[in-house]
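Student: 3D, please:
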Amino acid sequence: MATPSILIILFLLILLALSLRRILADASIKGEVERLRLEVQELAELRRLTASLQTELEIERSREGKRDAFLQQTEARLNTAFENLSRTILEERGRALGEENSSRMNQLMQPFREQLESFRQRVDAVHRDDTELAGQLKEQLVQLMNLNARVGEEASSLVRAIKGDSKKQGNWGELVIERIFEDSGLSRGREYRVQESFRNDDGALVRPDFIVSLPGEKSVVVDSKVSLTAYERYWGLEAGEEKTAALREHVASVRRHVAELQQKDYTGIGGNRTLDFVIMCIPVEPAWQSALEGDPELLYELAGKNVVICGPATLMITLKLIAQLWRREKENRNAELIASLGGKIYDQVVLVAEALSEARRRLSAVEESFDLAQRRLQNGRGNLVRRVEAIRSLGAKVSRSMPEDALDESGSEED
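Tutor: Alright, predicted model coming up:
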């Protein structure tokens, strides 16, 4: 009996536990349902709020797009108006400054052009002189050969005509040497003088046959000495004692002429410092050569004296060299003038560069002034365009309207 009772009690306890579990489960479900209901309500509210915010965002985006488009259009109009106004002002100022600078530039460049043309002409002249000089030297060598042959022929014929007459011989010798001077390229009265009277440093009156000026305020004396009497007899004799004696007499005559020149003092004549030797020219080349053949030591003896003996050919070469010295002197002077002219041209270029720099500075100043005037006229909240428009809106009587671009650039009162 005891055992069935326990079983019944256990059964009842199990039923009670199951009932309690069901009751607890129902209460938990109700709480979960309530919680879910609240969450659903919150989610619905969030969805409504999100939709509202999304709508407002779309509206704001639309407004912002319109505002950006308006700002871009306004900025484009302002830029276009400013560029047009700037271009107009700069063109007007640039045209005025360009005309002024063009006039000033022409004034500055005119001396430069003239000096450049002078410089070009001088360079062309120097080049032309060098070219002519090369041709002249060749031509003069041919003339020298012809002259030497002609002098020899004339000497042979004249020896017979003036034989024994020293005065005629001297005149003829001076004539021959003068012809050599004329063919030398030197200018009479400027680079050489003929038989002019001077007083030397001692006050004595001297009259050289020829005095040749050298560059550097120097000069050299050329004297003609003719000794043909013994020379003609020498060539007219056959070999023998008489021919030898005639040659010795010819050499002695040459020595006498040398001694005469040694006694003359040509120092300081003609306003120039003369060289310490005199050129004695024997106008008959064979006569000079015969004197050397008769006394080979003659040339060495004269080396220590102040007399230099030469024939027509040597004199021509000497005068050609002197003429060449004068040409070089002229070229050097031209080079100095060219250098001076180059310096002046450089100075003119500097002036032009300075004028261009000044023009650039003025253009920059004009642009800065224009920008400043533009800002004062149309920029800022209290710009002049706004103020005068405010005056007009208050009822001021006006006859003209403000340009639209100026109004656009100045902004509106609401900005």
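
Student: could you use CA atoms for every contact and neighbour count after this?
Tutor: Fine.

Student: helices of this structure, start to end?
Tutor: With DSSP state H, the ranges of helices along the chain come out as 2-161, 166-182, 229-236, 241-263, 285-294, 298-303, 312-378, 384-393, 404-410.

Student: can I get these in a markdown table including distance to residue 276 and mean neighbour count?
Tutor: Formatted as a markdown table, these follow (distance: least, Cα to Cα, whole Å; neighbours: other Cα atoms under 10 Å):
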| stretch | distance to residue 276 | mean neighbour count |
| --- | --- | --- |
| helix 2-161 | 27 | 13 |
| helix 166-182 | 21 | 17 |
| helix 229-236 | 30 | 19 |
| helix 241-263 | 11 | 17 |
| helix 285-294 | 22 | 18 |
| helix 298-303 | 12 | 12 |
| helix 312-378 | 16 | 15 |
| helix 384-393 | 95 | 15 |
| helix 404-410 | 95 | 17 |
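
Student: quick one more, to check against the first:
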Amino acid sequence: MTAWRGPQCMTSTPRWKSSSFVSWCKRDDRTNRKSLMQVPMLENTVSGITLLSLLAGVLLGVVWVGLLWKVRANSRAEALDSAKRENEELRSQTQKDVKQLAIFNERVQQIPELETKLEQANQQRETAQSDLKALKVQLESEQKAAQEKDQFLEKAKAELNTQFENLANKIFEDKSGKFIQKNEEQLSGLLNPLRERMKEFQEKVEKIHDDELKGRSSLQTELKQLLELNTTLSKDAQNLASALKGDSKQQGDWGEFVLETFLQNTGLRKDVNYFVQEQSVSEEGARLRPDIMVKLPNNRSLVIDSKVSLTAYIRYANAPDEAERTKAAQAHVQSVRTHLASLSSKNYQDLYKEQGDLDFVLLFMPLEPALLLALSKDEKLFTEAYNKNILLVNPSTLLLALRIVANLWRQELQAQNVRDIADRGAKLYDKFYGFVEDFEKIGSRLEQAGESYQSALGKLSKGSGNLIRQAELLRELGVKPKKVLPAEFTDRTEAEPE
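Tutor: As a prediction, the model looks like this:
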């Protein structure tokens, strides 16, 4: 009996169904039959037992083969189920990969457009940064120029003040030094005609005396001529004194006229830079009316009052001897002091304190030799006036002071222009900063708008169930709209997967 080797795993056909197994069974059966025919009848019992054993072995083999086939069938079913599950998972993953690939392709198609927008945005940003840099450079240049101009103006102002002080001192020294010489020249101009006439008179007297010896007949004629000459000299001297003296009202009007003429010649404007006879009331209730009130930059003021002292000065000029001149000079100094006291008592500083600081009050004496005489006779006069915030000025020094005032106004106008330029530059920078902020916000809003547009466009024409596709399906199903969507939208609409 041939030994059975058992099942061969992982085969498609069971062992007991194979042709070899059937052949084996048939061959074994023939062999058994032949053996039975040859065994004697006495051995029937043993043969029956042997046959039963053979049949039991065959039955056991069949059972074993069936069990093996069942085990193999169960293994194949489990493998098939596992393969199906793997196939389903692979299919699901493949669908996900296809969707991801479609999304990726869509984004890849948008890359050139996004790159173009990004490049345009970068160019705009670079242009804006370049413009901002240029404006910053321009602003720094303007601020630097304004600062340099302020420094120049301050330096020029200091130099002008120094030059004014030096020039005023120089003029004062020159005038004081030349006063005596000029006074002598003026006195000589007044006395020389009289001296010449006296000399002529003396000559005539001598001639008359000589002629008297020659004849007394011509004496009456000579005396008549002498009387006429004396009358003429007295009349000329009286006319000169009247012209210099006048009355106080005429002297004051003449001084104010000279003062306002100087103001107009320096370029100052009436009722803008200076005010004439402006009446004001002090805290004590007194009515004050200075001749001129000059406005200065930085809310400051300058009062000018004209004073004419001629009476004592004319006596000094016409004094016959040194004693009379000394007495007349003292009277002239006292007259100037009286003017100083009167001007100081008006307290113009308190009157104009609400309008700004009042630096000095100028006492203007239009007759320059008269002021120089007073200063030469009393050296403390100028210092005392200065301590009372009063400056004694003549036409030369007043003209210089008014020129400086006009220059101060021009400098103030230039400084105001510089301040306006700096203020406008600062406002321009602030406006530009706000513009840059708004520009950045606009860029951000544009980016958000682009993203919103792409999102809305995706919902409209892309993806499964997009609005355009749904609307077209409704039209295909029989809906009859009055209007049809443009082809540029329907052509690029993604169709729904079947």
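
Student: care to give me the TM-score?
Tutor: Here the superposed chains carry a TM-score of 0.52, computed using TM-score structural alignment, normalised by the length of structure 1; 286 aligned residues with a Cα RMSD of 5.2 Å.

Student: closest to residue 273 of structure 1 out of the helices of structure 1?
Tutor: Distances from residue 273 of structure 1 to each of those were compared by Cα to Cα, and the smallest falls on helix 312-378, at 15.9 Å.

Student: okay, angle between that closest one and helix 384-393 too, please.
Tutor: Angle between the axes of helix 312-378 of structure 1 and helix 384-393 is 40 degrees (criterion: axes from the mean of the first three to the mean of the last three Cα atoms, to 10 degrees).

Student: mean deviation (superposed) between helix 312-378 of structure 1 and structure 2, please.
Tutor: In the superposition against structure 2, helix 312-378 of structure 1 averages 3.2 Å from its aligned positions (mean Cα distance after the TM-score superposition for structure 1).

Student: just give me the match in structure 1 for residue 394 of structure 2.
Tutor: Using TM-score structural alignment as the criterion, residue 394 of structure 2 maps onto residue 311 of structure 1.

Student: quick check: that match vs residue 282 of structure 1, distance?
Tutor: Counting by Cα to Cα, to the nearest Å, the gap from residue 311 of structure 1 to residue 282 of structure 1 is 5 Å.

Student: overlap of the contact sets of these two?
Tutor: Residues touching both residue 311 of structure 1 and residue 282 (Cα atoms under 8 Å, 6 or more residues apart in numbering): residue 288.

Student: neighbour count winner among these two?
Tutor: More neighbours sit around residue 282 than around the other of residue 311 of structure 1 and residue 282, counting by other Cα atoms under 10 Å; the figures are 26 against 20.

Student: residue in structure 2 matching that one?
Tutor: When the structures are aligned by TM-score structural alignment, the residue of structure 2 matched to residue 282 of structure 1 is residue 365.

Student: tell me how far residue 278 of structure 2 lies from residue 413 of structure 2.
Tutor: Between residue 278 of structure 2 and residue 413 of structure 2 the computed distance is 25 Å (Cα to Cα).

Student: now do residue 284 of structure 2
Tutor: Relative to residue 413 of structure 2, residue 284 of structure 2 is positioned 37 Å away (criterion: Cα to Cα).

Student: how about residue 468 of structure 2?
Tutor: Taking Cα to Cα, one finds residue 468 of structure 2 at 72 Å from residue 413 of structure 2.

Student: same check, this time on residue 232 of structure 2
Tutor: Here the criterion is Cα to Cα. By it, residue 232 of structure 2 lies 60 Å from residue 413 of structure 2.

Student: residue 139 of structure 2 too?
Tutor: Distance, residue 139 of structure 2 to residue 413 of structure 2, using Cα to Cα: 22 Å.

Student: ok, residue 263 of structure 2 next?
Tutor: When Cα to Cα is applied, the distance between residue 263 of structure 2 and residue 413 of structure 2 equals 19 Å.

Student: residue 25 of structure 2 too?
Tutor: Separation of residue 25 of structure 2 from residue 413 of structure 2 (Cα to Cα) stands at 136 Å.

Student: distance of the spatially most central residue of structure 2 from residue 464 of structure 2?
Tutor: For structure 2, the residue sitting closest to the mean C-alpha position, by Cα atoms, centre = their mean, is residue 426 at 1.0 Å. Taking Cα to Cα as the measure, residue 426 of structure 2 falls 57 Å from residue 464 of structure 2.
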